[in-house]
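Chemist: 3D, please:
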Amino acid sequence: MVDKLKVPQLRAIASPDRSTAIKARESWHVLGIISEFIEATEALADIRPAVSVFGSARIKPGEFWYEETVKLSRKLSDAGFAVISGGGPGIMEAANKGAFGGKSASVGLNMQLPHEQHNNPYQDVSLTFRHFFARKVAFAKYATAFVAMPGGWGTLDELLEVLTLIQTRVGRTIPVILMGTSYWKGLLDWMRDVQAAQGTIAPSDLDLIRLIDEPDAVVEAVFDFYQHRGFYATTEERELNLNL
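Modeler: Down below sits the predicted model:
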């Protein structure tokens, strides 16, 4: 029989000095997190309206979804929307590249990672984060709409974070668009046929999502959503954003 790891008693601190040092390090770490929120607020508060674009870091220039993202972001930029991406390669680079050549700001929320991420050169505003959650707050808080291009787990993480904020009314309701029927239809079918059917989400939750294939249709969908209310957050919505 293998001996189980013995859990130390809470009262039995072997080294009070070491414990104090660990707490001090953690406290300074918290201050670093706060500084990321402050930097994002100061850099992004006046960049409105903006569309956050998510997608895979692994899609290469010349591939279909890379070029579609460049087209989409250029159209959004020329229509007056800043474009916010993760600042790295792949779809993130394509989003910044399209916006960089347009009329509005190209924003990169870069992430320090041990692999994969390098900052792309198409950014008017560039921020670097060490913490995923601080970066996700920036994606959500300053966006007028969200567009998810084909992507992996990081894209799903960002998409589901946004949907959860809207569903729970912690964040304001804004357009959530999935671009690419062939890529996303299976996920939406599963949400409807399994989650909604078994009652783990409400059928009406699926109304939060638009499935679109053409860049022009994405821009039109964003304008249609705001046709009768304007792009800027109401007082109530600004209060909601303080919860993020």
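Chemist: CA atoms for contacts and neighbours, from now on please.
Modeler: Noted.
Chemist: count of neighbours near residue 198?
Modeler: 11 (other CA atoms under 10 Å).
Chemist: check residue 165 too.
Modeler: As a measure of burial, residue 165 has 17 neighbours, counting by other CA under 10 Å.
Chemist: likewise for residue 179?
Modeler: Neighbours of residue 179 under the rule other CA under 10 Å: 24.
Chemist: so who does it touch?
Modeler: 147, 148, 149, 150, 211, 212, 213, 214, 218 (CA atoms under 8 Å, 6 or more residues apart in numbering).
Chemist: ok, residue 172 next?
Modeler: Neighbouring residues of residue 172 by CA under 8 Å, 6+ apart: 165, 166, 237, 240, 241.
Chemist: any idea how far residue 221 is from it?
Modeler: When distance is defined by CA to CA, to the nearest Å, residue 172 is 17 Å away from residue 221.
Chemist: what's the local residue count around residue 47?
Modeler: Here the count is done by other CA under 10 Å, and residue 47 has 18 residues near it.
Chemist: now do the one 5 residues further on
Modeler: Residue 52 is flanked by 26 other residues according to other CA under 10 Å.
Chemist: surely residue 36 meets residue 129?
Modeler: Yes: here residue 36 reaches residue 129: they are 6.6 Å apart, a contact under CA atoms under 8 Å.
Chemist: buried set for the longest helix along the chain?
Modeler: When the chain is scanned for its longest helix (criterion: DSSP state H), the result is helix 16-44. By 16 or more other CA atoms under 10 Å, the buried positions in helix 16-44 come out as 33, 36, 37, 40, 44.
Chemist: would TSV of these with distance to residue 52 be doable?
Modeler: Compiled in TSV, these are given as follows (distance: CA to CA, whole Å):
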residue	distance to residue 52
33	22
36	18
37	17
40	14
44	12
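Chemist: want to put them side by side, so please do this one too:
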Amino acid sequence: MADHVSGDDGRATTPRPERQRGATRLRGGHVGSSTTDQRLLDSRGPTDWVHTDPWRVLRIQSEFVEGFGTLADLGSAIAVFGSARTPAGHPQYELGVQVGRRLAEEGFAVITGGGPGAMEAANRGANEAGGTSVGLGIELPFEQGLNTYVDIGIDFRYFFVRKTMFVKYSQGFVVLPGGFGTLDELFEALTLVQTRKVTSFPIALLGVDYWGGLIDWLRTTMLDDGKIAAKDLAMMTLTDDVEEAVSLMVASRQA
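Modeler: Model prediction:
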């Protein structure tokens, strides 16, 4: 389509090119040589754009949408954390199986990082008890992927998206012995509870011998130095008793 421009004598002169682009009308030199669909479907050209921040934003958005869409109808759930390095048959592995089983028997879905070790143990306990076993995996250069006991699995590229899913869809955390990743999730939850970003969120540490030293340090160093308050330590329950940990989760659901 073209637009005719009139000269001084009122007669039409050479028509200017014209194009509609979405809601925008372009004329003259602003009309391009290709359409939006053509540029979309043309696979030629540089591919650097897939590594730009605007493209990453869309990728991050898609992970949130996928996570929310998959977990929205999950119901009551508890996240269980622990080391990927815990071998099957180890007492800590068996502890994870017990936790997953008991949570499932109480009607909770069990959410883990979906990996091996303690995560596999909790997923296994929930799966074998007929409960819902969820794994939120993360892209890592050395991770083996989701364990075979996961019923609903989502793989994430970004840690912060994955961590949001843990907190949004869990009503509490049970923390088995673990390493840096476990500590990261633990202190993320503690910070959110301390700052009242989440409420009624119980946190149980399973393994008195393992976690006792950390609690002592928090009490004798951070608390004594005024960096935290006494009530902050009360956000965690330290125990060796699976039933106590599960009861804490049940009581929070009923509150």
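Chemist: re the thing from before, list the ones among the contacts of residue 179 of structure 1 that structure 2 also has?
Modeler: When the contacts of residue 179 of structure 1 are mapped onto structure 2 through the alignment and contacts are counted by both residues aligned by TM-score structural alignment, their matches' CA atoms under 8 Å, the preserved ones are 147, 148, 149, 150, 211, 212, 213, 214, 218.
Chemist: so which strand or helix has the counterpart of residue 87 of structure 2 in structure 1?
Modeler: Under the alignment (TM-score structural alignment), residue 87 of structure 2 maps onto residue 60 of structure 1. Here residue 60 of structure 1 is covered by no helix or strand, with elements defined by DSSP states H and E.
Chemist: now, which of the kept ones among the contacts of residue 179 of structure 1 lie within strands?
Modeler: Within these, residues falling in strands by DSSP state E are 147, 148, 211, 212.
Chemist: which residue is the nearest non-sequential neighbour of the alignment partner in structure 2 of residue 102 of structure 1?
Modeler: Structural correspondence for residue 102 of structure 1 with respect to structure 2 (TM-score structural alignment): residue 129. Closest residue in space to residue 129 of structure 2, ignoring its immediate chain neighbours: residue 101 at 5.5 Å, by CA to CA, 6 or more residues apart in numbering.
Chemist: now stretch 212-224 of structure 1: which residue numbers in structure 2?
Modeler: Stretch 212-224 of structure 1 corresponds to residues 239-251 of structure 2 when matched by TM-score structural alignment.
Chemist: and the contacts of the matching stretch?
Modeler: With contacts defined as CA under 8 Å, 6+ apart, stretch 239-251 of structure 2 is touched by 78, 95, 98-99, 102-103, 106, 171-172, 174, 202, 204-208, 237.
Chemist: roughly how far is it from the heart of the chain?
Modeler: Here the centre of mass of C-alpha atoms in stretch 239-251 of structure 2, compared against the chain's by CA atoms, centre = their mean, to the nearest Å, lies 24 Å away.
Chemist: one more: stretch 119-133 of structure 2?
Modeler: 19 Å.
Chemist: gap between residue 197 of structure 2 and residue 60 of structure 2?
Modeler: Distance from residue 197 of structure 2 to residue 60 of structure 2, counting by CA to CA: 22 Å.
Chemist: now the helices for structure 1?
Modeler: Secondary structure of structure 1 (DSSP H): helices at 16-44, 64-78, 91-100, 132-141, 153-167, 181-190, 215-225, 235-241.
Chemist: so the last one corresponds to what in structure 2?
Modeler: Read it as helix 235-241 of structure 1. Applying TM-score structural alignment, one finds that helix 235-241 of structure 1 aligns to no residue range of structure 2.
Chemist: buried set for that helix?
Modeler: Residues of helix 235-241 of structure 1 classed as buried by neighbour count (16+ other CA under 10 Å): 240, 241.
Chemist: contact partners of that helix?
Modeler: The set of residues that contact helix 235-241 of structure 1 without belonging to it, under CA under 8 Å, 6+ apart, is 141, 169, 170, 171, 172.
Chemist: return the subset of those residues lying in strands.
Modeler: Using DSSP E, no member of the contacts of helix 235-241 of structure 1 sits in strands.
Chemist: mark which of those residues are buried, thanks.
Modeler: When those are checked for burial by 16+ other CA under 10 Å, the buried set is 141, 170, 171, 172.
Chemist: and the residue mapped onto the last one from structure 2, how close does it get to residue 253 of structure 2?
Modeler: The reference is to residue 172 of structure 1. In structure 2, the residue paired with residue 172 of structure 1 according to TM-score structural alignment is residue 199. As for residue 199 of structure 2, its distance to residue 253 of structure 2 is 12 Å (criterion: CA to CA).
Chemist: same question, residue 239 of structure 2
Modeler: Look at residue 239 of structure 2 and residue 253 of structure 2: by CA to CA, they are 20 Å apart.
Chemist: residue 125 of structure 2 now?
Modeler: Applying CA to CA, one obtains 21 Å for the distance of residue 125 of structure 2 from residue 253 of structure 2.
Chemist: the two: which is more packed in?
Modeler: More neighbours sit around residue 125 than around the other of residue 125 of structure 2 and residue 253, counting by other CA under 10 Å; the figures are 26 against 16.
Chemist: ok, that one - contacts?
Modeler: When contacts are counted by CA under 8 Å, 6+ apart, residue 125 of structure 2 is found next to 96, 97, 98, 99, 100, 101, 102, 104.
Chemist: go with 10 Å
Modeler: Contact partners of residue 125 of structure 2, counting by CA atoms under 10 Å, 6 or more residues apart in numbering, are 94-105, 110, 131, 133, 149.
Chemist: for stretch 114-122 of structure 1, measure first residue to last.
Modeler: Using CA to CA, the gap from the first to the last residue of stretch 114-122 of structure 1 comes to 22 Å.
Chemist: nope, stretch 198-208 of structure 1 is what I was after
Modeler: Taking CA to CA, the span from the opening residue of stretch 198-208 of structure 1 to its closing residue is 19 Å.
Chemist: and it, how far out from the chain middle?
Modeler: The chain centroid and the centroid of stretch 198-208 of structure 1 are separated by 21 Å under CA atoms, centre = their mean.
Chemist: who touches it?
Modeler: Outside of stretch 198-208 of structure 1, the residues within contact range by CA under 10 Å, 6+ apart are 163-164, 166-167, 173-177, 188, 191-197.
Chemist: try 6 Å
Modeler: The set of residues external to stretch 198-208 of structure 1 that reach it, using CA atoms under 6 Å, 6 or more residues apart in numbering, is 195, 196.
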